[in-house]
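**Q** Coordinates for the following, if possible.
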Amino acid sequence: MNKLYRYILIVVGLLYSCTSSELVENWKNPEIKVFETQKVLVIGITPEESTRKVFEKKLVAELKKNGVNAEKSEDYFENSFTSSAKTEKEMMALESKLIENGFDAILLSKVLGVEDKITVVKAYRNIDKTFKSFREDYYENQKIYYDEDYYQEYQVFHAESSLYCICPDKERELIWKGAIDVTEPNNIKKAVGDYVKVLVWALKEQELLIVEE
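**A** Just a heads-up that it's a prediction; the model follows:
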């Protein structure tokens, strides 16, 4: 990431300092300038089902407001889907089914707990760990669904959203990912609203999903 773009991110962070969420770092596939989708599936991974539903509903509403054809995983997956871990074979079958049903992109968001701001900075060094596909990302992180103690010790949350292409005529690849601080995790409504606001802003700035004429 060049110095100019890092400077822009710092300025953005200052602008959003009055909110509970802040874009800390992001990465975009250098081979892609603009990415539009026919239909995108929004997936939130968290053990808190109520929070996941609020997040997906809010994000889908904002995407639709910006002209994006988006659908919540809650509306697409069967109720039993997240009740047990999925194998890699099952994830491959899921991708194929999504493509058959007209999806060509997945926006996957997950929350990773951290203890304090110092730890947050260290945690972001791991943004270089890139999952090449939605299938790999989901498979490696689905354990979050089942760990009831996953967040209890943390005061600041680190969240990450990733946009994947599952286009049938293209390589299934990571398009973009962004790391976002959630500094008021106990105020769910505010945290979700601010997170979605920052995420939608980032996608719009990168000309991903939301492409203005």
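**Q** Could you use CA atoms for every contact and neighbour count after this?
**A** Will do.
**Q** Where do the strands of this structure begin and end?
**A** When assigned using DSSP state E, the strands of the chain occupy the ranges 21-28, 40-45, 70-72, 105-114, 156-165, 173-182.
**Q** another one to check against the first:
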Amino acid sequence: MKENSEIDKPKDLSQKALLEQFNAEHKNCMRCGLGKERTQIVLGSGSAFAKVLFIGEGPGREEDAKGLPFVGDAGQILERMLKRMGFIRKEVYITNVVKCRPPGNRNPNDDEIAACAPLLQKQIQIIQPRYLFCLGKVAANALLRSDETIKALRSKVHSYHGAKTFVTYHPAALLRDQNLFWEVYEDMKLFRQVYDAEIGDKPPMVEMNRKN
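**A** Model (predicted):
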């Protein structure tokens, strides 16, 4: 994804108004072929003032039907992740690399990711989160412009436009392999260590071990 160092937004509009304007402007987006197949576009949901922005890969069947990100089984896992980190859904912002469902829930291809990249970049520019959390390889590779594996990218603090950026497995991966929970937990702990050192407005994260 191409980075743009300039954040160009009107000074007379609040972040909330800018996000509402963004949603209105792009609700009928047809930037790529995915728009022809969708039921609803899924631009994102949450707080326009979020400190943390979570990025998945693309909407699934339930998200396509409801027009909201992460409302299926993977969404339930994400909400449990948020709770464990001390957040609730309405105080963060959640979106995807692509805003329309790829047929058959396949991964979005490079052309589709490139077509949607300006939308994701604009969302980040409007919300100006301090932290970004990439959920899965597709999101991490797109945002960080990397072709490394998820194992190589996680357990580190990256940067995007000055926002500290974290990488972990997509919640759907935990539906297939529950053993990944412990790696996701370590990524959540890393995020909280950084967040607590810089902001520190959350209760301590409950420590877990494999006996819990």
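**Q** Send over the TM-score of the superposed chains.
**A** After superposition, the two chains reach a TM-score (TM-score structural alignment, normalised by the length of the second structure) of 0.38; 125 aligned residues with a CA RMSD of 4.9 Å.
**Q** related to what we said a few turns ago, among the strands of the first structure, which comes closest to residue 195 of the first structure?
**A** Closest to residue 195 of the first structure of those is strand 21-28 (CA to CA; 5.3 Å).
**Q** now the angle from the closest one to strand 173-182?
**A** Angle, strand 21-28 of the first structure to strand 173-182, by axes from the mean of the first three to the mean of the last three CA atoms, to 10 degrees: 160 degrees.
**Q** how about strand 21-28 of the first structure: buried residues?
**A** When burial is assessed from 16 or more other CA atoms under 10 Å, strand 21-28 of the first structure yields the following buried residues: 21-28.
**Q** And the helices in the second structure?
**A** 15-26, 34-37, 61-66, 73-85, 110-127, 137-144, 150-153, 171-176, 181-198 (DSSP state H).
**Q** In a markdown table, list these along with distance to residue 93 of the second structure and mean neighbour count.
**A** Compiled in a markdown table, the helices of the second structure are given as follows (distance: least, CA to CA, whole Å; neighbours: other CA atoms under 10 Å):
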| stretch | distance to residue 93 of the second structure | mean neighbour count |
| --- | --- | --- |
| helix 15-26 | 11 | 15 |
| helix 34-37 | 23 | 14 |
| helix 61-66 | 15 | 18 |
| helix 73-85 | 11 | 16 |
| helix 110-127 | 8 | 18 |
| helix 137-144 | 15 | 22 |
| helix 150-153 | 22 | 15 |
| helix 171-176 | 16 | 16 |
| helix 181-198 | 16 | 16 |
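**Q** which stretch among those comes nearest residue 164 of the second structure?
**A** Of the helices of the second structure, nearest to residue 164 of the second structure by CA to CA is helix 181-198, at 8.9 Å.
**Q** and that closest one, what does it pack onto?
**A** Identification of packing neighbours for helix 181-198 of the second structure by 3 or more CA pairs under 8 Å, 6 or more residues apart in numbering; DSSP states H and E yields helix 73-85, strand 163-168.
**Q** I'd like those laid out as a markdown table, including distance to residue 45 of the second structure.
**A** Converted to a markdown table, these look like this (distance: least, CA to CA, whole Å):
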| stretch | distance to residue 45 of the second structure |
| --- | --- |
| helix 73-85 | 12 |
| strand 163-168 | 19 |
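**Q** Tell me which of those sits nearest to residue 52 of the second structure.
**A** Among those, strand 163-168 sits nearest to residue 52 of the second structure (CA to CA), with 9.4 Å.
**Q** and the direction of the closest one versus that of helix 110-127, what angle?
**A** 130 degrees.
**Q** could I get the helices of the second structure as a markdown table with distance to residue 95 of the second structure?
**A** Below are those laid out as a markdown table (distance: least, CA to CA, whole Å):
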| stretch | distance to residue 95 of the second structure |
| --- | --- |
| helix 15-26 | 12 |
| helix 34-37 | 16 |
| helix 61-66 | 11 |
| helix 73-85 | 12 |
| helix 110-127 | 8 |
| helix 137-144 | 10 |
| helix 150-153 | 19 |
| helix 171-176 | 14 |
| helix 181-198 | 18 |
